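Undergrad: below: sequence and its predicted model.
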Amino acid sequence: MAFISLSAAVLAGGKAERMSRQDKGLLLYQNEPMALLVGRALQQVAEFVFINANRNVEQYAELGYEVIVDNQNYQGKGPLSGLMSCLAIATTSHLLVSPCDTPRISGAAFARLKEASVSVPDRIHYLYGISGAHPLHAILPVAETRVSLKAFLNTKNRYSVMAFYDYFGCDTVMWDRPEQLLNVNTPQDLA
């Protein structure tokens, strides 16, 4: 398999339990919706960017991106539900994903993931920094990951992103800009 084309998804389908169930991607960070900031960074390296959201779909669409919701067959499986839904509609050889709650992430970080994938296109690559693993900042080979993730979701009881990556085969990509990996999970983080 070869790296041929790249699409990208902003993952905004979570329940935001630590954020009082506010839709994190629509919350403002420096006066702009966080999902929009992430989408712009993804656009620097991907040919097509879309948003995976399960609430406030119309509001997300107003940001200028196509919005897809989780496939009903895979709902309730955490972030893997979003990954499966994104993989199901991706028509490119590879898919780049990023969570909506990391508004400082840069196109340079995504370019580094793309470089790793071009070199080794048959594995999943994800960012790793001084704060540890950031598995939802990742690039995945679409067709192979789709097949493997479907099998994983149908046979496993544990819906861990890292458990799936280990099952599939993955590599870390070091990113030494910890400020870009800021994860906004609580109102205090947003402030």
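TA: That came through, no problem.

Undergrad: from here on, just use CA atoms for contacts and neighbour counts.
TA: Will do.

Undergrad: Val173 and Arg123 touch, don't they?
TA: No - with contact defined as CA atoms under 8 Å, Val173 does not count as touching Arg123 (11.9 Å).

Undergrad: which SSE is immediately downstream of the longest strand along the chain?
TA: Longest strand of the chain, by residue count under DSSP state E: strand 132-141. Next helix or strand after strand 132-141 toward the C-terminus (DSSP states H and E): helix 142-155.

Undergrad: and that following helix with strand 132-141, angle?
TA: For helix 142-155 against strand 132-141, the angle by axes from the mean of the first three to the mean of the last three CA atoms, to 10 degrees is 120 degrees.

Undergrad: got the buried residues for helix 142-155?
TA: Of the residues in helix 142-155, Val142, Ala143, Glu144, Thr145, Arg146, Leu149, Phe152, Leu153 count as buried by neighbour count, 16 or more other CA atoms under 10 Å.

Undergrad: show me where this structure has helices.
TA: Secondary structure of the chain, counting by DSSP state H: helices at 34-43, 57-61, 79-89, 107-119, 142-155, 161-168, 187-190.

Undergrad: helices or strands up against the fifth one?
TA: Packed against helix 142-155, as judged by 3 or more CA pairs under 8 Å, 6 or more residues apart in numbering; DSSP states H and E, are the following elements: helix 79-89, helix 161-168.

Undergrad: tilt between it and helix 161-168?
TA: Taking the same axes, to 10 degrees, one finds helix 142-155 and helix 161-168 inclined to each other by 110 degrees.

Undergrad: then the fourth one?
TA: Angle, helix 107-119 to helix 161-168, by the same axes, to 10 degrees: 20 degrees.

Undergrad: can you list the buried residues in helix 107-119?
TA: In helix 107-119, counting by 16+ other CA under 10 Å, buried: Gly107, Ala109, Phe110, Ala111, Arg112, Leu113, Lys114, Ala116, Ser117.

Undergrad: another one to put next to it:
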Amino acid sequence: MEIKEATAVILCGGKSRRMGFNKALLTIDGQFVLAKSAQHLQQLFPKVVLMTDQAGHFAGQAAFRELVIWEDRYPACGPLGGIASALEQITTPYAFVMACDMPEQPLAAISALAAQGSQSQVVLYQREGRLEPLFGFYHQSCLPIFQKQLHQGQRRIKQQFSQLQVTKVATEELLFTNVNTPEELSHWQKAEGMG
């Protein structure tokens, strides 16, 4: 089922210090994980966008030629800058935001999250008491608060959640895996090979 009220935005910034190279260009079995993620999300969303600090990262790569790429308007401000940039540019009420280092995108979990929050400004999963701010929905009405945070040098996404309508959807499942280090990448590749 298509989620027409949202644009999917994959955040491709970050320094990737622990990985040692740009995670947006991570490949598994010769395929760009990011391009595969975008294609996967196209099953749910009418528009999928890559948000990056430099569009030049993807120049000349055939895998990204058909994808929409936006440049972050708040470079060096972390994920919150990417979210604010997305909210400034989307034409849908919501942005579904996720990080680029998630090799798997559980579409059923995304759909279930979308079904929870038609009246909310932010809709996120909460696992073991911890919110997952880089896998959730943000309404355009969050933008003024996020812009104010950025202008004040506050980069924590959750910093001003008390001023927003936030729906927290409890889950006990580990819905996705982040790949942050070469060791995690190796572990994930082995798990994939066994699957």
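TA: On my side now, so go ahead. Bear in mind the structure is a predicted one, so any value in this text is a computation, not a measurement.

Undergrad: fetch the TM-score of the aligned pair.
TA: Remark: TM-score between the superposed chains equals 0.83 [TM-score structural alignment, normalised by the length of structure 1]; 181 aligned residues with a CA RMSD of 2.3 Å.

Undergrad: quick one: the helices of structure 1 as CSV, columns for distance to Phe50 of structure 1 too.
TA: Formatted as CSV, the helices of structure 1 follow (distance: least, CA to CA, whole Å):
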stretch, distance to Phe50 of structure 1
helix 34-43, 8
helix 57-61, 9
helix 79-89, 9
helix 107-119, 15
helix 142-155, 15
helix 161-168, 20
helix 187-190, 24
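
Undergrad: of all those, which one is nearest Gly14 of structure 1?
TA: helix 79-89 (7.2 Å; CA to CA).

Undergrad: quick check: the residue positioned nearest the centre of structure 2 vs Asn178 of structure 2, distance?
TA: In structure 2, the centroid-proximal residue (CA atoms, centre = their mean) is Met98; its distance is 1.4 Å. Per CA to CA, to the nearest Å, Met98 of structure 2 is found 11 Å from Asn178 of structure 2.

Undergrad: same thing with Glu192 of structure 2?
TA: Per CA to CA, Glu192 of structure 2 is found 14 Å from Asn178 of structure 2.

Undergrad: one more: Ile10 of structure 2?
TA: Ile10 of structure 2 sits 13 Å away from Asn178 of structure 2, going by CA to CA.

Undergrad: ok, Leu150 of structure 2 next?
TA: Taking CA to CA, one finds Leu150 of structure 2 at 25 Å from Asn178 of structure 2.

Undergrad: with Lys4 of structure 2 instead?
TA: For Lys4 of structure 2 relative to Asn178 of structure 2 (CA to CA), the value is 27 Å.

Undergrad: equivalent analysis for Ser111 of structure 2, please.
TA: Taking CA to CA, one finds Ser111 of structure 2 at 20 Å from Asn178 of structure 2.

Undergrad: could you do Leu26 of structure 2 as well?
TA: According to CA to CA, Leu26 of structure 2 and Asn178 of structure 2 sit 12 Å apart.

Undergrad: do Val33 of structure 2 as well
TA: Distance of Val33 of structure 2 to Asn178 of structure 2, computed by CA to CA: 12 Å.

Undergrad: between the two, which one's more packed in?
TA: Neighbour totals were compared for Val33 of structure 2 and Asn178, and Val33 leads with 21 against 14 (other CA atoms under 10 Å).

Undergrad: can you name the residues that contact that one?
TA: Val33 of structure 2 makes contact with Ala24, Leu25, Leu26, Thr27, Pro103, according to CA atoms under 8 Å, 6 or more residues apart in numbering.

Undergrad: ok, the residue nearest to the centre of structure 2 touching Tyr138?
TA: No - counting by CA under 8 Å, Met98 of structure 2 sits too far from Tyr138 to count as a contact (10.9 Å).

Undergrad: which residues do those two both contact?
TA: Both Met98 of structure 2 and Tyr138 lack any common contact, where contact means CA under 8 Å, 6+ apart.

Undergrad: so what's Ile105 of structure 1 up against?
TA: Applying CA under 8 Å, 6+ apart, the residues near Ile105 of structure 1 are Val38, Ala41, Gln180, Leu181, Leu182.

Undergrad: ok, so of those residues, who is nearest Ala61 of structure 1?
TA: Closest to Ala61 of structure 1, out of all of these and judged by CA to CA, is Val38, at 14.5 Å.

Undergrad: measure the closest one to Glu144 of structure 1 for me?
TA: Distance of Val38 of structure 1 to Glu144 of structure 1, given as CA to CA: 25 Å.

Undergrad: do the same with Ala9 of structure 1
TA: Relative to Glu144 of structure 1, and taking CA to CA, Ala9 of structure 1 is found at 17 Å.

Undergrad: let me see the contact set for the closest residue to Thr7 of structure 2 other than its chain neighbours.
TA: Nearest residue to Thr7 of structure 2, sequence neighbours excluded (CA to CA, 6 or more residues apart in numbering): Ala95, at 4.8 Å. Residues near Ala95 of structure 2 by CA under 8 Å, 6+ apart: Ala6, Thr7, Ala8, Val9, Ala86, Leu87, Phe137, Tyr138, His139, Gln140.

Undergrad: got a ChimeraX select line for the buried ones in these?
TA: Selecting only the buried entries of the contacts of Ala95 of structure 2 in ChimeraX, with 16+ other CA under 10 Å as the criterion:
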select :6,7,8,9,86,87,137,138,139,140
